[in-house]
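# can't give you the sequence, but here's the structure:
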């Protein structure tokens, strides 16, 4: 059995979160290829990304309270088994519509990893420790998108795009087994109401009535939405617009995990001297500056390298924001940590899907709409953080 707060425990938590990211990042290099096979336009193919996020967002609304009621472990096992089954189903898709349906079901299963990893961190660590743990966790998770596009690109070239979903199914089954035989229950002991619906409604009513909680949720969600807008459109921007071969897409995409890890580790380092709220402000301000630079970099026609420099700065800002913001979001409601994490995850994914879909719909085939969208998302994150700071009361331990 894996001991809580050990290095193995941290690696397992990272794997829980990373599975959902793998389903996005391994799939990215295959988007143009699948679109060509199914004769689907780019905006139709990007719908397979947005639907995945919306499904994960909707799934988390139920997953969080279920884990508060029945425990983290059984919900994780069921979710990963569902993810594996849907991934296998996607290998047989014969049209974009069928693939979208399997992606939706796949997202329901993947949702358990992200939301319950956050709840488990809150179960096991105090607030300041949770921020540092999330920073280290983010660094480990950052390795996933660093290698996932290379794996996806290799599988695409050697075995075809369907092999990507077969590999994801195997990963889901492996995680279900590890959780079943290696992870103990972390949910705090206490009364568990028999009426699931009443518990769900009461939990979300409590969260929706907390202005500070909602402001931190919006800060994290807008910051992530700007990042996801680039992720969703990166394959078409890098491969189609700038002409980078799919096999080399991973080299460009590596800017994201590297930047995110730099930001997360900077937050962990400076967190020894600065409070999490100050780091949150710094990260949001950095995203704003980088976001405003993105449209200028494209309009000045500096090429791919000039465009990726502010993208890297933006990602560093998000790497600072997410661990600190998640710790702030989870601080005030430890007894309903599952619901608190679920509401955050739902807002984060739903807002990201909506903003990325809007950017795709407004696109003229260039990265300009994507750049403008990212430039607008960053100030919204900073505004939300400033609202959370009004009448700031000390965060609980």
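Arrived safely. Predicted model, so just to flag it, every value in this text is computed and none were measured.
# From now on I want contacts and neighbour counts done on CA atoms only, so please keep to that.
Noted.
# Residue 38 reaches residue 93, doesn't it?
No. In this structure, residue 38 is not within contact of residue 93 by Cα atoms under 8 Å, at 10.2 Å.
# excluding its backbone neighbours, what's nearest residue 339?
In space, and not counting its chain neighbours, residue 339 is closest to residue 64: 4.4 Å by Cα to Cα, 6 or more residues apart in numbering.
# So the one you found sits against residue 345, correct?
No. In this structure, residue 64 is not within contact of residue 345 by Cα under 8 Å, at 9.6 Å.
# Give me the common contacts of the two.
residue 115 (Cα atoms under 8 Å, 6 or more residues apart in numbering).
# Count the residues that sit near residue 268.
Residue 268 sits with 25 neighbouring residues when counted by other Cα atoms under 10 Å.
# That one: what's it in contact with?
131, 132, 135, 136 are the contacts of residue 268 under Cα under 8 Å, 6+ apart.
# and those residues as TSV, adding neighbour count?
What follows is the contacts of residue 268, written out as TSV (neighbours: other Cα atoms under 10 Å):
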residue	neighbour count
131	29
132	23
135	31
136	21
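# for the stretch 151-300 of the chain, what spans make up the strands?
Shown for the stretch 151-300 of the chain, no strands are assigned by DSSP state E, counting those that start in this stretch.
# Which one of the contacts of residue 268 is nearest to residue 44?
The nearest member of those to residue 44, counting by Cα to Cα, is residue 135 at 35.0 Å.
# correct me, but the closest one touches residue 271?
No. With contacts counted by Cα under 8 Å, residue 135 stays clear of residue 271, the gap being 9.7 Å.
# ok, back up a step: can you tell me which of the contacts of residue 268 is nearest residue 283?
Using Cα to Cα, residue 135 is the member of the contacts of residue 268 that sits closest to residue 283, with 13.0 Å.
# how about the closest one, what does it touch?
For residue 135, the contact set (Cα under 8 Å, 6+ apart) comprises 264, 265, 267, 268, 320, 323, 324.
# mind checking which helix or strand it is in?
helix 127-159 (DSSP states H and E).
# And that helix, what's buried?
Neighbour counts using 16 or more other Cα atoms under 10 Å place 127-156 of helix 127-159 among the buried residues.
# Within the helices and strands, which one has the nearest residue to residue 226 once chain neighbours are set aside?
Among residues not flanking residue 226 along the chain, residue 374 sits closest, at 4.5 Å (Cα to Cα, 6+ apart). Assigned by DSSP H and E, residue 374 falls within helix 368-389.
# another one to put next to it:
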């Protein structure tokens, strides 16, 4: 099969299916988090060892994306996507049946390696099917679903634990993987025509990474999108300690703050999908990058002055939700810049987000400060680097893709 007919790509279910595939990663990361203590108790493992299953997933997810992107540029989206979903499904069985923490860690790595295909190729398929600025708008709508996943997944995981044990969370992921595999096999055609891949060598597909990394505008987009995501990772890592342990928020109050921020990201993605045709992707990236620096600067000042934390919540909200103005726009422009290697470009973007996110998460633990200072410092540094990336793109970039033209 080749590029889908227009009436198929215009149907709501087509984008909904792609969004559900993109949500596999966040869902698989967050769904089982409430079960971590129970896993350690049942498998006789320390909390630190069980936490390695989270680290293994992040590593496998990033490496999986880097592997599948170029492969799909050479062999097409459909067979690579189905293979990745099959790996995710089989590894989910391994997670479900794990008898030790070591088995779980290995299975989680393989599960993530398979899930990485769904994350990167759902974006690449959008770029294959939709022209110009419309692709960025569709990526924003998809990002609304991936923003919902971290909000709903821990709640769903907690409910599963009420009627099952920790293995129930992996049974849910197994069902999600199975349904995704069936639906993708039934409804997703090949979106990359043979004429665009038949002359691509596998070695040159992987070598595309070097070409992307040597390109100054591409580095700017990777830095902007990745560092904005890193600022959010710093917030996710540090906010429970800052708000619950230091400032005495109840678990309910913290959940409300977390939910409002996640809702803000969703709304920012929705606004981006509505405004990108009118204002353009580049101005919206600039707005988001500047707003992030302003918000996290104010956040740092408020923590330095040790004022009432309630004053900081607004700027924390603003510092987090700007990711909704950056992610879809940056990856859309990056794939537009490398049309022959869109899979590799999307993979490198996703891997940079998680790679920078892990660095930001680790930095929170080593920066000095008793209240929210380490979190604010890490967020501000990340947002400053994101703004630097935007300036790099503006200096060397080629501008906006046209809404009526194909990205190919």
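Structure's in. What do you need? These numbers come from a predicted model, not from an experiment.
# ok, back up a step: what range in the second structure matches the helix holding residue 135 of the first structure?
Counting by TM-score structural alignment, helix 127-159 of the first structure falls onto residues 132-164 of the second structure.
# Look up how far residue 399 of the second structure lies from the equivalent of residue 278 of the first structure over in the second structure.
Aligned against the second structure by TM-score structural alignment, residue 278 of the first structure finds its counterpart in residue 283. Counting by Cα to Cα, to the nearest Å, the separation of residue 283 of the second structure from residue 399 of the second structure is 10 Å.
# related to what we said a few turns ago, next one: the residue nearest to residue 339 of the first structure from residue 358 of the first structure, what distance?
For residue 64 of the first structure, the distance to residue 358 of the first structure - Cα to Cα - is 28 Å.
# between these two, who's got more neighbours?
Neighbours per residue (other Cα under 10 Å) separate residue 64 of the first structure from residue 358, with residue 64 holding more: 29 against 15.
# Give me the distance between the more buried one and residue 80 of the first structure.
15 Å.
# now do residue 301 of the first structure
Going from residue 301 of the first structure to residue 80 of the first structure by Cα to Cα gives 44 Å.
# So those two - more neighbours on which side?
More crowded of residue 301 of the first structure and residue 80, by other Cα under 10 Å: residue 80, with 29 against 11.
# Show me what the more buried one aligns to in the second structure.
Match for residue 80 of the first structure (TM-score structural alignment): residue 85.
# correct me, but its match touches residue 176?
No. Distance between residue 85 of the second structure and residue 176: 10.1 Å, which falls outside the contact criterion (Cα under 8 Å).
# Count the residues that sit near the closest residue in space to residue 368 of the first structure that isn't next to it in sequence.
Among residues not flanking residue 368 of the first structure along the chain, residue 295 sits closest, at 6.3 Å (Cα to Cα, 6+ apart). By other Cα under 10 Å, the residues close to residue 295 of the first structure number 22.
# Repeat that for the one 3 residues further on.
With neighbours defined by other Cα under 10 Å, the count for residue 298 of the first structure comes to 18.
# which one is it nearest to, not counting chain neighbours?
residue 307 (6.1 Å).
# and that neighbour, how far is that from residue 313 of the first structure?
For residue 307 of the first structure relative to residue 313 of the first structure (Cα to Cα), the value is 11 Å.
# Those two: who's more crowded?
residue 313 (25 against 21).
# Assess the claim that that one and residue 287 are in contact.
Yes. Shown here, residue 313 of the first structure and residue 287 form a contact pair, counting by Cα under 8 Å, at 7.1 Å.
# how about the helices in the stretch 151-300 of the second structure?
Assigned by DSSP state H, counting those that start in this stretch, the helices in the stretch 151-300 of the second structure fall at 167-187, 202-213, 216-239, 251-279, 281-304.
# Surely residue 312 of the second structure is in contact with residue 299?
Yes. Applying Cα under 8 Å, one finds residue 312 of the second structure in contact with residue 299, separated by 5.7 Å.
# mind listing what the counterpart of residue 224 of the second structure in the first structure touches?
Using TM-score structural alignment, the equivalent of residue 224 of the second structure in the first structure is residue 219. Neighbour list for residue 219 of the first structure: 325, 380, 381, 382, 383, 384, 385 [criterion: Cα under 8 Å, 6+ apart].
# sorry, back to before: now for the helix holding residue 374 of the first structure, which elements pack on it?
When contacts are defined as 3 or more Cα pairs under 8 Å, 6 or more residues apart in numbering; DSSP states H and E, helix 368-389 of the first structure sits against helix 211-235, helix 276-299, helix 337-362.
# so how much does that helix differ from the second structure once superposed?
Here the mean offset of helix 368-389 of the first structure against the second structure after fitting is 1.3 Å, by mean Cα distance after the TM-score superposition for the first structure.
# Please spell out which residues along that helix are buried.
Those would be 368-375, 377-389, for helix 368-389 of the first structure by 16+ other Cα under 10 Å.
# again, but for stretch 236-252 of the first structure
For stretch 236-252 of the first structure, a neighbour-count test (16+ other Cα under 10 Å) marks 236, 237, 238, 239, 244, 246, 247, 249, 250, 252 as buried.
# Counting neighbours, what do you get for the residue lying closest to residue 85 of the first structure once chain neighbours are set aside?
Excluding the flanking residues, the one nearest residue 85 of the first structure by Cα to Cα, 6+ apart is residue 169, at 6.8 Å. Neighbourhood size, residue 169 of the first structure [other Cα under 10 Å]: 25.
# Per the alignment, residue 169 of the first structure pairs with which residue of the second structure?
When the second structure is aligned by TM-score structural alignment, residue 169 of the first structure is paired with residue 174.
# ok, that match touching residue 89?
Yes. Under the criterion of Cα under 8 Å, residue 174 of the second structure makes contact with residue 89 at 5.8 Å.
# List the residues that contact the aligned partner of residue 340 of the first structure in the second structure.
In the second structure, the residue paired with residue 340 of the first structure is residue 345, using TM-score structural alignment. If a contact means Cα under 8 Å, 6+ apart, then residue 345 of the second structure has 69, 209, 212, 331, 334, 335, 338 as its contacts.
# For residue 186 of the first structure, find the nearest of the helices and strands packed on helix 368-389 of the first structure.
Checking these against residue 186 of the first structure by Cα to Cα gives helix 337-362 as the closest, at 11.3 Å.
# OK, contacts around the residue nearest to residue 85 of the first structure?
83, 84, 85, 86, 87, 88.
# if you set the cut-off to 7 Å instead, what comes out?
Applying Cα atoms under 7 Å, 6 or more residues apart in numbering, one finds that residue 169 of the first structure lies in contact with 83, 84, 85, 87, 88.
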